[in-house]
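J.: My questions concern the predicted model and sequence given below.
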Amino acid sequence: MSVYQPLFNYLDDMGLSAWREQLQSQIETQLSVRRHGKMPMWQEALNALPNVDLSTMELKNRVDIGTEGDLDGFPRETLVDLLKTFHPWRKGPYRLLGIDIDTEWRSDWKWDRVLPHIQSLHGRRVLDVGGGNGYHGWRMQGEGAELVIGIDPTAVFTMQYQLMQHFIKSDKHFVLPIGIEHMPENLSLFDTVFSMGVLYHRRSPLKHLMELRSCLRPKGELVLETLIIEGELGMTLMPETRYAKMKNTWFIPSAETMMLWLRKCGFKNVRCVDENVTSLNEQRRTDWMTFESLADYLDPTDNTKTIEGYPAPMRGVFIATAP
């Protein structure tokens, strides 16, 4: 059975069969061998995973799934090799059957900054835009969400989610290999929509905000986290070429400008609840993500600047209510 069948059943029960049919086609296309040459390797690794009976599972305070004893003789080293087939591991950390997956990002630190400021997720339908491998989605399920849909077009992140789903077997959390632009217009389905680390990658930030708004039910809550700069109302950094070696960074607003954009798009009760300079301990290279990371993106003589001379990454969390 497809890992997405419980989601398809949920959408059918909601009267959203047209979207369910669209999703089935999109998932098949996005995860096809024709689009991704590594798909046979990933599928082989998924098929080689052990079937275990979990003795423990923690999703609220961390993502800690099972114990090493649950492996019941399956070689730990073999499981580590299978997990590393899905490199790079960017969002986490995870503890799976006694194995610590030390991801590039300490995504739990971001979650700890966000969680105190948002409405309770208990019983809510949640959309996590740009959610990567679903780490925050598992934490959202741990907070009691009725349904969590994460969307991210990067195939390896979807496969990492499917790996975790192999063990967790959730009927509440799903990661789909699509972007916000593939969502139905005027869906108005979700009680809470998260967009964390996405806005600055969009050519039109206002279009992105309107796309997020269209996914929210009336009076639903938007939780947006993005790069910001210090500055007054109206100030925005548009990098000439790259920002921190990222070529797809378009607009980095001041906090006041970000809040203006949200108000311009019709959001109410707009506020900035957190500002945080990204540290070298929060984003770094590890054995599970061996590519370049934050230390390589900063000026080696001045960590307050990127390698291009722009202000080093600072991130803001914004909360707003849909009209």
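T.: Nice, I can see it.

J.: Only C-alpha atoms from now on, for both contacts and neighbour counts.
T.: Noted.

J.: Break down the protein into its helices, ranges please.
T.: Assigned by DSSP state H, the chain shows helices spanning 5-13, 17-30, 39-47, 76-84, 107-114, 135-142, 155-168, 205-215, 255-264, 294-297.

J.: just how off-centre is the top strand by length along the chain within its chain?
T.: Secondary structure assigned by DSSP state E gives strand 216-228 as the longest strand of the chain. Distance, stretch centre to chain centre, for strand 216-228: 14 Å (Cα atoms, centre = their mean, to the nearest Å).

J.: what's in contact with that strand?
T.: 118-119, 187-200, 212-213, 252-255, 313-323 (Cα atoms under 8 Å, 6 or more residues apart in numbering).

J.: ditto for stretch 50-58
T.: 63, 64, 65, 66, 67, 70, 71, 72, 74, 142, 167, 168.

J.: Does the fifth one touch residue 97 like I think?
T.: Yep, that's residue 67 we're talking about. Yes: counting by Cα atoms under 8 Å, residue 67 does reach residue 97; the two are 4.2 Å apart.

J.: second one coming, line it up with the first:
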Amino acid sequence: MTHFDWQTCYQRLFEELTASNGPQARWAEQLRKQLTLRFEERPHGDMVRWLNALDGLPELPEVNGNLTCPAVTLESRTPLSSAQQEQLEASLKGLMPWRKGPFDFFGIHIDTEWRSDWKWDRVSPYLSDLSGRRILDVGCGSGYHCWRMLGEGAGRVIGIDPGLLFLFQFLSVKRYLGHVPVDLLPIRMEDLPENLQAFDTTFSMGVLYHRRSPLDHLLELKGTLRKGGELVLETLVVDGPEGYSLMPEDRYGQMRNVWFLPSCDTLLRWLDRTGFENARVVDVTETTTEEQRSTDWMRFNSLKDFLDPEDPTRTIEGYPGPKRATVIAEKP
């Protein structure tokens, strides 16, 4: 396969958006132009490899998905032959590195760099009932949490993440689950129309510290929500009083694009100043090398390589080690 039929891939989403009134119908027109640019005018250099990996996944009848267990799991009523198992594993390895998960494809367990299920377990007890809700997941990676949201009964989930490899990892799951109301768009937050006001819940997990202007990001997130909608925000934080925020000199944990790590009280103040209500910190957890690490499915450096070997409570640059807070707030 050398051509990605993105129009067929997103046909149902386009129909859904076009049938809506107001900003969503206009979004469909804008989105078509963005995806044409992404896939046809400026294709990624690894597209052929990823498409061939996706096309190499074996055709299997009667597939079921279990979206409520730690690993997003695909099961077949008919056992796979040894040839199908080999074909499946080769195709999945063609989509490495796998960073967010875990996943289980018919008995092949993909142990991803991140134990994203741990984050979900920390966040999910504090969420409003997701049944029937329309959800946006900003910076969704390979879509692991999108599948968990669907498993909790969400009516429609749209994930956005500009990483094209993430899209093909997501599609490796969706091709077996068929026409489910979950889509991943390879676009950035700033590619969304302003004041879309289309979602009941918007997630932004692991994005805020990558934004040069965190307040603008909060305002963008607010614009995606309907009145009374819920924001679920997870980001790196540091200890300190209200008003304190760490801005790294250059890198943080070897990441170049880290801008602001606020204290929890500062983060709550940011949410208040950008017009959210009832903002509350529901979880603060230090990231460990058990939650983020190299695996057979992600063989590059990971968290242990980014910490001070003499003091693992600090990053290799000398900053406080990664600590993440989850905040939930509402749009009035």
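T.: Ah, there it is. All values derive from a computational prediction rather than experimental measurement.

J.: what's the TM-score here?
T.: Here the TM-score for the pair of chains, by TM-score structural alignment, normalised by the length of structure 1, is 0.96; 323 aligned residues with a Cα RMSD of 1.5 Å.

J.: about what we covered before: looking at the helices of structure 1, which is buried most?
T.: Burial of the helices of structure 1 is given as mean neighbour count (mean count of other Cα atoms under 10 Å); helix 135-142 ranks first at a mean of 24.

J.: picking that back up, could you flag which of the contacts of strand 216-228 of structure 1 are buried?
T.: 187-200, 212-213, 252-255, 313-322 (16 or more other Cα atoms under 10 Å).

J.: Please say which position in structure 1 residue 223 of structure 2 maps to.
T.: Residue-level alignment of residue 223 of structure 2 against structure 1, with TM-score structural alignment as criterion, gives residue 214.

J.: Kindly provide the distance from its match to residue 320 of structure 1.
T.: 14 Å (Cα to Cα, to the nearest Å).

J.: Quick one: the residues in structure 2 that stretch 284-303 of structure 1 pairs up with.
T.: Counting by TM-score structural alignment, stretch 284-303 of structure 1 sits on residues 293-312 of structure 2.

J.: if we can go back for a sec, so residue 67 and residue 97 of structure 1 - more neighbours on which side?
T.: Per other Cα atoms under 10 Å, whichever of residue 67 of structure 1 and residue 97 has more neighbours is residue 97, with 22 against 16.

J.: Not counting sequence-adjacent ones, nearest residue to the counterpart of the more buried one in structure 2?
T.: In structure 2, the residue matched to residue 97 of structure 1 (TM-score structural alignment) is residue 106. The shortest distance from residue 106 of structure 2 to any non-neighbouring residue, by Cα to Cα, 6 or more residues apart in numbering, is to residue 75 (5.0 Å).

J.: Equivalent analysis for residue 283 of structure 1, please.
T.: Distances taken as Cα to Cα, 6+ apart put residue 105 closest to residue 283 of structure 1, at 4.6 Å, once the chain neighbours are dropped.

J.: hang on, the one you found packs against residue 284?
T.: Yes: with contacts counted by Cα under 8 Å, residue 105 of structure 1 reaches residue 284, the gap being 6.7 Å.

J.: Can you give me the neighbour number for the residue mapped onto residue 130 of structure 1 from structure 2?
T.: Under the alignment (TM-score structural alignment), residue 130 of structure 1 maps onto residue 139 of structure 2. Neighbour count of residue 139 of structure 2, defined by other Cα under 10 Å: 22.

J.: Check residue 134 of structure 2 too.
T.: When neighbours are counted by other Cα under 10 Å, residue 134 of structure 2 comes out with 19.

J.: Mind checking which of the contacts of strand 216-228 of structure 1 are in strands?
T.: 190-196, 252-253, 314-321.

J.: list the contacts for the residue positioned nearest the centre of structure 1?
T.: Among the residues of structure 1, the one closest to the centroid is residue 131, at 1.6 Å (Cα atoms, centre = their mean). In this structure, residue 131 of structure 1 makes contact with 137, 150, 151, 152, 175, 195, 196, judged by Cα under 8 Å, 6+ apart.

J.: Same list, these, but as CSV with distance to residue 4 of structure 1 please.
T.: CSV is the format used below for the contacts of residue 131 of structure 1 (distance: Cα to Cα, whole Å):
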residue, distance to residue 4 of structure 1
137, 15
150, 12
151, 13
152, 15
175, 9
195, 22
196, 23
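
J.: ok, and the closest non-adjacent residue to the aligned residue in structure 1 for residue 326 of structure 2?
T.: Matched across to structure 1, residue 326 of structure 2 falls on residue 317, judged by TM-score structural alignment. Sequence neighbours aside, residue 225 is the residue nearest to residue 317 of structure 1 in space, at 4.4 Å (criterion: Cα to Cα, 6+ apart).

J.: counterpart of the one you found in structure 2?
T.: Match for residue 225 of structure 1 (TM-score structural alignment): residue 234.

J.: what does residue 242 of structure 1 give?
T.: By TM-score structural alignment, residue 242 of structure 1 lines up with residue 251.

J.: I'd say its match and residue 318 touch.
T.: No: here residue 251 of structure 2 does not reach residue 318: they are 10.4 Å apart, not a contact under Cα under 8 Å.

J.: Nearest spatial neighbour of residue 152 of structure 2, chain-adjacent residues omitted?
T.: Residue 152 of structure 2 sits nearest to residue 130 (Cα to Cα, 6+ apart), 6.1 Å away.

J.: any idea how far residue 149 of structure 2 is from residue 134 of structure 2?
T.: Here residue 134 of structure 2 is placed at a distance of 10 Å from residue 149 of structure 2 (Cα to Cα).

J.: anything in contact with each of these two?
T.: With Cα under 8 Å, 6+ apart, residue 134 of structure 2 and residue 149 have common neighbours residue 157.
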